[in-house]
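Asks: have a look at this prediction, sequence included:
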Amino acid sequence: MIQGYPPEFFEGLRKTARRSAERVVPLVLELVSPSSVVDVGCGVGSWLAVFRERGVRTILGIDGEYVDRGRLEIPHECFRARDVTRPLDVVERFDLVVTLEVAEHLPPEAADAFVGSVTELGPVVLFSAAVPGQGGFRHLNEQWPPYWVERFEQRGFIPIDALRDELWETTEVEWWYAQNVLFFCRRDQLDRHAALKQRWLMTDRRRLSVVHPKLYTEKCRLLSELSDPRNLSLRASLRALPGQTARALRDGIRRLRGMTP
């Protein structure tokens, strides 16, 4: 079971998700044209609200009991509380399944079951998950895309890099979506989505694992701060970190200084 999240987590998510969704959803609709969408790990439903505003008739949001119903951006009857680390017990099927920046919050032992759950809900999945070192609140399983590709392919779904080129430099979309978002489509359904199939033909699987410049720049800034002798409090914090994490950060500091281990 996923632990609860504080209200400020969902408030921050609402602001960033809504703005990004308003840019991304029209692109998704051009490629898939769904009449029904389910969002697994929907938070307060910001992405679903935008799909609904754009004419999608049937929506369903799934997330934990910890979601404050008073903050929902979708009708209460369009939300179901579920433990997403377990089988979801949802009988409906949908044209599009959305799950964005959710999988990294689940323990590694839940990864296979989670992919199984989302692929049972529909033939096309819009998916993103944090990469190693991305960082975030309660990230338990940051992985490069091939980790997830393997699990989707075991269920007959193929990866399609359809959006990242268009989103990469836009300021309207948060960098983590631009960096991580991929489609997965059930292979036997690909011919039903001509535009998506065209993007599949253009997908270079050797370049699925990428790091956005904004993430790289932020990590460099943090390492630079840690290497500054004036930041004694940061050094104290470093000493308080678990051994493996502290060693990794110290190695980064040495590299920044041009030192050898």
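Replies: Looks like it arrived, so ask away. Numbers count the residues shown, from 1 in each chain.
Asks: rest of the way, CA atoms for contacts and neighbours
Replies: Will do.
Asks: find the nearest non-adjacent residue to the residue nearest to the spatial centre of the chain, please.
Replies: With distances taken as CA atoms, centre = their mean, Glu101 lies nearest the centre of the chain, 2.1 Å away. Distance criterion CA to CA, 6 or more residues apart in numbering; nearest residue to Glu101, sequence neighbours excluded, is Ala129 at 4.5 Å.
Asks: put this next to the first one:
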Amino acid sequence: MSGGPDTTRYDAGFYADQVEGSARAAAVVLPLVCGPLRPTRVLDVGCGQGAWLAEAARLGATQLTGLDGPWVDTAALRSPRIAFHPTDLAAPLPDHGRHDLVISVEVAEHLPAARADGFVADLCRAGDVVLFSAAVPHQGGTEHVNEERTSRWAARFDAHGFDAFDVVRGAVWDDVRVAWWYRQNAVVYVARSSAHHATFSALPQPVPRDLVHPEAFEAKVSWLEADRARLAAQIARPTLRQAIGALRRALWRALGGGAR
């Protein structure tokens, strides 16, 4: 996900801002994936309050598993059917079995770069179909520590026998119900050995791999403009020493000092 200048940890305010946007995005994006897949077992790695899992349940999933840090308030989960497991995502993930669909959206950028290869390996072990979205370089956001190009993530999945299918981004590119970071970054990865590979191969693939959404560009420019305005104001504001000096010169002139 994205936002303004980096802040700290994922508190209640972070999730309050994030969960409604996630719910809106899930309602648009998941039917594109679940339609051809019809998953019953869904795992969300970095689930937050479970907005994506709740939407998966609405689409027919019956086994919902969510992994995220211990700071998640389980009383605020979006569905009582979610089996939530507090998990350190920066460490190898515990085995929770195989799933029809694995979701991890705007999570990987929050993990150390050294964790990237292992994180993708964990996702691939958990299921044959992965809906994955991660921040691209310079996207910005809360505690983003590893922003990488989509093509770099695709190469990692490829190393585990998964192909990238761009069935989401082209379909939602102009859909304002979906936050721009999902429109920019969401890709489906499917194991080449999976029966679902042929299904996703038949779907349109209209966009190149590495993309920057215009709204991402506009947001970044807005942040830079705001920073520039603050800096300009600081430069224009006289320092205390300058102000005292100007006052002394004015008094000196008023008292006739320096008259020739």
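Replies: Right, received. Where do you want to start? From a predicted model like this one, the values you see are computed outputs, not experimental measurements.
Asks: give me the TM-score for this pair.
Replies: Once the chains are laid over each other, their TM-score by TM-score structural alignment, normalised by the length of the second structure reads 0.82; 230 aligned residues with a CA RMSD of 2.2 Å.
Asks: leaving out the residues flanking it, which one is nearest to Arg257 of the first structure?
Replies: Nearest to Arg257 of the first structure is Ser227, by CA to CA, 6+ apart, at 7.7 Å.
Asks: count of residues packed around the one you found?
Replies: Other residues lying near Ser227 of the first structure total 21 when counted by other CA atoms under 10 Å.
Asks: what's it in contact with, if anything?
Replies: 253, 256-257 (CA atoms under 8 Å, 6 or more residues apart in numbering).
Asks: dump these into CSV; add distance to Ala162 of the first structure as well.
Replies: Formatted as CSV, the contacts of Ser227 of the first structure follow (distance: CA to CA, whole Å):
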residue, distance to Ala162 of the first structure
Ile253, 37
Leu256, 36
Arg257, 40
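Asks: show the buried residues in those.
Replies: Ile253 (16 or more other CA atoms under 10 Å).
Asks: adding distance to Thr170 of the first structure and secondary structure, write the contacts of Ser227 of the first structure out as a markdown table.
Replies: Output for the contacts of Ser227 of the first structure, formatted as a markdown table (distance: CA to CA, whole Å; DSSP: H, G, I helix; E, B strand; the rest coil):
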| residue | distance to Thr170 of the first structure | secondary structure |
| --- | --- | --- |
| Ile253 | 31 | helix |
| Leu256 | 30 | helix |
| Arg257 | 33 | helix |
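Asks: trace Leu59 of the second structure over to the first structure, please.
Replies: Using TM-score structural alignment, the partner of Leu59 of the second structure in the first structure is Arg54.
Asks: with Arg192 of the second structure instead?
Replies: Using TM-score structural alignment, Arg192 of the second structure lines up with Arg187 in the first structure.
Asks: got it, and Leu77 of the second structure?
Replies: Under TM-score structural alignment, Leu77 of the second structure pairs with Leu72 in the first structure.
Asks: surely its match touches Leu48?
Replies: No - Leu72 of the first structure sits out of contact with Leu48 when judged by CA atoms under 8 Å, with a separation of 10.3 Å.
Asks: so between those two, which is more surrounded?
Replies: Leu48 (27 against 20).
Asks: so that one is in which element?
Replies: When elements are assigned from DSSP states H and E, Leu48 of the first structure belongs to helix 46-53.
Asks: who's in contact with Gly70 of the second structure?
Replies: Careful, residue 70 of the second structure is Pro; it's not Gly. 86-87.
Asks: quick one: secondary structure of it?
Replies: Assigned with DSSP: H, G, I helix; E, B strand; the rest coil, Pro70 of the second structure falls in the coil class.
Asks: confirm that Gly70 of the first structure sits in a helix.
Replies: Yes - assignment of Gly70 of the first structure by three-state DSSP places it within a helix.
Asks: all set now, cheers.
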